[in-house]
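Trainee: build the 3D model from these lines:
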Amino acid sequence: MKQPLRLKEDSAFKKIYSRGNSLANRYLVLFYLKKNQEYNRVGFIASKKVGNSVIRNRARRLMKESFRLYSPKIQSGYDLIFIARANIKDAAYKDVEKAMVHILKKSKLLK
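Mentor: Below is the predicted model:
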């Protein structure tokens, strides 16, 4: 499977924050913006409010794995930013996966 393209530029993040839509649940916040592309670009963020570096990296790994499993089922042509909320530090993998599915269904991005 081809690895999804990562959002890395600060200008891309700012554009999605200002022009895109957002949804949230207990563990995640999703910002998304429709683009005229045949692929998705994705970014994962865990701020210092989540915890120390070990907890932040764990949060990003959980989000990336959940996204990897459902990426073939996501509509193409979007820029996505997943932001970890502070509650994620106590969450198990299954909780994060359910939150990911919930937020993708709520945004109508899941096929």
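
Trainee: okay, CA-based contacts and neighbour counts for the rest of this
Mentor: Will do.

Trainee: what comes up buried for the top helix by length along the chain?
Mentor: Assignment by DSSP state H gives helix 53-70 as the longest helix of the chain. Neighbour counts over helix 53-70 (16 or more other Cα atoms under 10 Å) mark 55-56, 59-60, 62-64, 66-67 as buried.

Trainee: hey, where'd the helices end up in the protein?
Mentor: Remark: helices assigned in the chain by DSSP H are 10-19, 53-70, 93-106.

Trainee: and the longest one, what other elements does it pack with?
Mentor: Looking back up the chat, that one is helix 53-70. With contacts taken as 3 or more Cα pairs under 8 Å, 6 or more residues apart in numbering; DSSP states H and E, helix 53-70 sits against strand 41-45, strand 78-84, helix 93-106.

Trainee: here is the second sequence; please produce its structure so I can put it next to the first one:
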Amino acid sequence: MRKSYRVKSEKDFQQVFESGNSVANRAFVIYKVEKPENKHFRVGISVGKKVGHTAVARNRLKRYIRAVIDEEKLEIDPQVDFLIITRPYARNFDMVKVRKNLLHALALAHIIEEMPDEVEEN
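Mentor: So this is what the prediction gives:
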């Protein structure tokens, strides 16, 4: 995923936090704000120290999240900025669980239309 697809600046993060709508499941919180002027979506990822006490664990989760976003980027609404905040429940997730829970949260936020058939909810 290219850097142009990322929410990077503190100002942009705060704008999405303050004016965005939020939805959550047990593993992720999604903040979303519509941006009609965008050519493509932008995503910000936050994994706090409560989730993983080591940088290795936090970076692994961020890698998994970026991989899922990259796989699903054609399904994501292009005129939206959104943030993915990871909750401590996701601490020991493998790639399959990250994918399942993240797609569920994105579907709740209406960032993707619906969950793919191969991923089922709990």
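
Trainee: need the TM-score from the superposition.
Mentor: Overlay of the two chains. TM-score (TM-score structural alignment, normalised by the length of structure 1): 0.91; 110 aligned residues with a Cα RMSD of 1.3 Å.

Trainee: and the helices and strands packed on helix 53-70 of structure 1, which is most packed in?
Mentor: Among those, judged by mean count of other Cα atoms under 10 Å, the one packed with the most neighbours on average is strand 78-84 (a mean of 23).

Trainee: tell me which residue of structure 2 matches up with Tyr70 of structure 1.
Mentor: Per TM-score structural alignment, the equivalent position to Tyr70 of structure 1 in structure 2 is Glu72.

Trainee: okay, the helices of structure 1 in a markdown table with distance to Gln3 of structure 1 next?
Mentor: As requested, these are exported to a markdown table (distance: least, Cα to Cα, whole Å):
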| stretch | distance to Gln3 of structure 1 |
| --- | --- |
| helix 10-19 | 19 |
| helix 53-70 | 8 |
| helix 93-106 | 18 |
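
Trainee: count of neighbours near Ala92 of structure 1?
Mentor: Neighbour count for Ala92 of structure 1, taken as other Cα atoms under 10 Å: 11.

Trainee: looking at structure 2, name the residue matched to it.
Mentor: Residue correspondence to structure 2 (TM-score structural alignment): Ala92 of structure 1 is matched to Asp94.

Trainee: quick one: that match and Ile111 of structure 2, what's the gap?
Mentor: To Ile111 of structure 2, Asp94 of structure 2 is 23 Å away according to Cα to Cα, to the nearest Å.

Trainee: what does Arg42 of structure 2 give?
Mentor: Distance of Arg42 of structure 2 to Ile111 of structure 2, computed by Cα to Cα: 11 Å.

Trainee: list residues touching both of those two?
Mentor: Residues touching both Arg42 of structure 2 and Ile111 (Cα atoms under 8 Å, 6 or more residues apart in numbering): Val80.

Trainee: contacting residues for the spatially most central residue of structure 2?
Mentor: In structure 2, the centroid-proximal residue (Cα atoms, centre = their mean) is Ile84; its distance is 3.4 Å. Applying Cα under 8 Å, 6+ apart to Ile84 of structure 2 gives the contacts 28-31, 43-46.

Trainee: and if you look at Thr54 of structure 2?
Mentor: Contacts of Thr54 of structure 2 by Cα under 8 Å, 6+ apart: none found.
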